[in-house]
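*Asks:* kindly return the folded structure for what I paste below:
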Amino acid sequence: MSSSPRFHILSIDFQDLDVIWNVRLFYLAAGFRFVPGRVDPDLDLLVILRGDPGPPHRDHRGIVHVYDYVKELQVDWPERFPRAREIRLISLFRPDPLPEGLRWVPGYLPVVPEFWQQSPFRKRAGRPLHIANFKPMGDDPYQQDLARLARHGLVRVYGGRWDRLGLATHGLSYLEANRRLASAWCCYGLMYPYQRGLTLSGRMWQAPLHGCLVISEQGTNPLGLPGILEVERFSAETLLSVGSIRECWQIRQEATRYWREATERLALQLDLPAYRGPSAAQLASCGRERRAQHLRVAWGRRLARAGRWLTPPPISCWWRRRQRTLQGLGRLLQGASRPDGGPSNR
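*Replies:* Predicted coordinates:
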């Protein structure tokens, strides 16, 4: 009896844990065995996320699947993997020109609805959300609109570095972010200008799976995904885009159907076995990692907050050392877990 084929996920920064969990579950459901740690040249499959992995992996002799969903780098993949048996590039649109030795697969990313959806289905009255780090993109009108709505108390913003626009925010774990999306009627998306119309924001699949409408920039939904409302500007009028919990439930149902069908289609295009979804044990394994990431983020926030509170002036040397220790632990835990509720550039 032959052993299961082995695969490894390679990312330049392992920032998008939501993507990594979806990808792992997708290939586990296809019969692959995940191999963590060092990249073995004899692996059956190497999955590339978030751009160029660098030259140390040129000896890989198996298959390579590249998910080009960030749109930040142009990489010569056949040159990067000269010994690979096959290289497939998964992106929404066909590269022009398509390099020789590269097979294009129209698609985005695998999405596993059952891993993210909350039960029972509930909605609470509250402000719309925006969950993402501040994006350094000058005087972008959409970002300025978001900041203005947040300053007037109309939108709740989570993520890092929004203090540059005068907003006090903090990051979220993936578990916290999904709980908030599950209780919200709508949220705001925001992409870099160079990404608009070429790829999708992570919120465009995550929020609708919870029945949360995504209010997004004009021209950012070329595929007509369910649960996305494109607008020319973010304004107070868009806050009334969802009128009932029945609409939220319909968004969830349509998004669930869309992403299940898209993931099944992706498996066929990649010549994988017919996709039937991950097992309960596979879902539980990734669920434990998600819970651990949440605990690291939550405790990191508490330690950092405690370090600030414990030092009223005058500050003794002993208290100063305690403060620095607590703040350092908080930064370490949060930095290791990427506590922004999602990637900053999607």
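
*Asks:* rest of the way, CA atoms for contacts and neighbours
*Replies:* Noted.

*Asks:* quick check: closest non-adjacent residue to Cys187.
*Replies:* In this structure, Cys187 finds its nearest non-sequential neighbour in Leu129, 4.5 Å apart by CA to CA, 6 or more residues apart in numbering.

*Asks:* my read is that the one you found contacts Leu149, right?
*Replies:* No - distance between Leu129 and Leu149: 10.7 Å, which falls outside the contact criterion (CA atoms under 8 Å).

*Asks:* any idea which element Leu329 lies in?
*Replies:* Taking DSSP states H and E as the definition, one finds Leu329 inside helix 317-337.

*Asks:* other SSEs contacting that helix?
*Replies:* Helices and strands in packing contact with helix 317-337 are listed as helix 280-309; criterion 3 or more CA pairs under 8 Å, 6 or more residues apart in numbering; DSSP states H and E.

*Asks:* may I see the buried residues of the helix it packs on?
*Replies:* When burial is assessed from 16 or more other CA atoms under 10 Å, helix 280-309 yields the following buried residues: 282-283, 286-287, 290, 293-298, 300-304, 306-307.

*Asks:* other SSEs contacting it?
*Replies:* helix 17-29, helix 174-183, helix 317-337.

*Asks:* indicate which one of these is closest to Pro113.
*Replies:* Between Pro113 and those, the shortest gap by CA to CA is with helix 17-29, which sits at 9.1 Å.

*Asks:* show me what that closest one packs onto, helices and strands only.
*Replies:* Helices and strands touching helix 17-29, by 3+ CA pairs under 8 Å, 6+ apart, are strand 33-34, helix 280-309.

*Asks:* after the first one, which helix or strand is next?
*Replies:* Same thing as strand 33-34. The element immediately downstream of strand 33-34 (helix or strand, assigned by DSSP H and E) is strand 45-49.

*Asks:* which strands or helices does that following strand pack on?
*Replies:* Contacts defined by 3+ CA pairs under 8 Å, 6+ apart place strand 45-49 against strand 6-11, strand 63-67.

*Asks:* please provide the structure for the following sequence as well, for comparison with the first:
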Amino acid sequence: MSELQFNRHRRLRQTENMRALVRETHLRKEDLIYPLFVVEGENIRRLVPSMPDVYHISMDNLQAEMDEIVSLGIKSIILFGVPAEKDEMGSQAYHDHGIVQQATRFVKERYPEIVVVADTCLCQYTSHGHCGIVEGGKILNDPTLDLLAKTAVSQAEAGADIIAPSNMMDGFVAAIRHGLDEAGFTDVPIMSYAVKYSSSFYGPFRDAAHSTPQFGDRRTYQMDPANRLEALREAQSDIEEGADFLIVKPALSYLDIMRDVKDRFNAPVVAYNVSGEYSMVKAAAQNGWIDEKGIVMEKLVSMKRAGADLIVTYHAKDAARWLSES
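*Replies:* Prediction:
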């Protein structure tokens, strides 16, 4: 044995404190953005059937939800609205008293330190379920941009700290940046869903947001999962148009893309740990097949390791609790 020469990597793994000392990637509560589904009506705290522990929440129950979020040390939320009425133009998305606008005002008045990210899209507000204006069965790109800019401005007027457009129309960041600037919101950043794939992992979200398309699919504006270089082109366009953050969505099956984006662009990268990724873990945990805490923390760390600065995740409450225990 004395003649053998090899590296003893285990020296740095001997105790928990030693492992912590040399740990390369860290997850913090500040990295987490918690999604909330706010609905119209009263006395609603309704479980989303396909998303355990995720609820539709009406305005009168929002304070209790926010009190819990604040008590856990979560600093940021992203708001999704589920309106009572829909139309072809998605007009409730940009109405002054739309559900996201109401929720934003409520949160910023009572919890001014919380960073409110407003999801800026039309799909959950349109009767057809698509992210833009539809004519003759075709989703029209350029006419949709005006409505997206109008939505972003109304959300900024309500007090949103960050605008997060998720529609994937060409030029959506440029249109929103122009609209915000013209309205005097030059300091409101854009967290662009720059790299958003047409994914089967979105199913539970569409259940929660009531946003399943009534015809066709979203493959003409969301990206082909087989494409890598296209993601870099999309991200480059958004940076040039004024994006301040770049979202990669979904996260878990696209960690390679996340690393590509982080290596290429000098902007904060946001991983969206989407509904399907969440619900699979929850279902397996409920069946006793996995260690939920271990799986969740491992996958969130994998997103940080791949280059994410921030993570949008439905696991945020649980993760915050577990981080407090460590």
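
*Asks:* report the TM-score for the pair.
*Replies:* Comparing the chains after superposition, counting by TM-score structural alignment, normalised by the length of structure 2, produces a TM-score of 0.28; 140 aligned residues with a CA RMSD of 5.9 Å.

*Asks:* before we move on, back to that, need the helices and strands packed on strand 45-49 of structure 1 in JSON lines with mean neighbour count and distance to Thr263 of structure 1, can you?
*Replies:* Compiled in JSON lines, these are given as follows (neighbours: other CA atoms under 10 Å; distance: least, CA to CA, whole Å):
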{"stretch": "strand 6-11", "mean neighbour count": "20", "distance to Thr263 of structure 1": "18"}
{"stretch": "strand 63-67", "mean neighbour count": "22", "distance to Thr263 of structure 1": "13"}
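
*Asks:* redo those strands as TSV? Include distance to Arg260 of structure 1.
*Replies:* Rendered in TSV, the data for these read as follows (distance: least, CA to CA, whole Å):
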stretch	distance to Arg260 of structure 1
strand 6-11	22
strand 63-67	18
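
*Asks:* what's the closest of those to Thr325 of structure 1?
*Replies:* strand 6-11 (30.7 Å).

*Asks:* so the closest one versus helix 17-29, what angle?
*Replies:* 170 degrees (axes from the mean of the first three to the mean of the last three CA atoms, to 10 degrees).

*Asks:* still on that earlier bit, what about the residue nearest to Cys187 of structure 1, neighbour count?
*Replies:* As a burial measure, Leu129 of structure 1 scores 23 neighbours (other CA atoms under 10 Å).

*Asks:* show me the helices in the stretch 101-250 of structure 2, by range?
*Replies:* Across the stretch 101-250 of structure 2, reading from the start of the chain, the helices by DSSP state H, counting those that start in this stretch fall at 141-158, 172-182, 203-209, 229-241.

*Asks:* TSV for these, including distance to Ile78 of structure 2 and mean neighbour count?
*Replies:* Putting the helices of the stretch 101-250 of structure 2 into TSV (distance: least, CA to CA, whole Å; neighbours: other CA atoms under 10 Å) gives the following:
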stretch	distance to Ile78 of structure 2	mean neighbour count
helix 141-158	12	22
helix 172-182	18	21
helix 203-209	13	18
helix 229-241	20	17
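
*Asks:* how about those in TSV, adding distance to Val107 of structure 2?
*Replies:* Listed next are the helices of the stretch 101-250 of structure 2 as TSV, based on distance: least, CA to CA, whole Å:
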stretch	distance to Val107 of structure 2
helix 141-158	10
helix 172-182	21
helix 203-209	20
helix 229-241	29
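
*Asks:* out of the ones you listed, nearest to Glu298 of structure 2?
*Replies:* Each of the helices of the stretch 101-250 of structure 2 was checked against Glu298 of structure 2 via CA to CA, and the shortest separation belongs to helix 203-209, namely 21.9 Å.

*Asks:* the residue lying closest to Glu292 of structure 2 once chain neighbours are set aside and Lys293 of structure 2, how far apart?
*Replies:* Using CA to CA, 6+ apart and skipping residues adjacent in sequence, the residue nearest Glu292 of structure 2 is Ala285, 5.4 Å away. As judged by CA to CA, to the nearest Å, Ala285 of structure 2 and Lys293 of structure 2 stand 9 Å apart.

*Asks:* and Leu329 of structure 1, how close does it get to Phe26 of structure 1?
*Replies:* Distance, Leu329 of structure 1 to Phe26 of structure 1, using CA to CA: 34 Å.

*Asks:* same check, this time on Gln144 of structure 1
*Replies:* The spacing between Gln144 of structure 1 and Phe26 of structure 1, counted by CA to CA, is 37 Å.

*Asks:* so which of these two has more stuff around it?
*Replies:* When Gln144 of structure 1 and Phe26 are compared for neighbours, Phe26 comes out ahead with 25 against 15, by other CA under 10 Å.

*Asks:* shouldn't Phe80 of structure 2 be within a strand?
*Replies:* Yes - when the secondary structure is assigned by DSSP: H, G, I helix; E, B strand; the rest coil, Phe80 of structure 2 falls within a strand.

*Asks:* got a list of what it touches?
*Replies:* The contact partners of Phe80 of structure 2, taken as CA atoms under 8 Å, 6 or more residues apart in numbering, are 35-38, 100, 118-119, 209.
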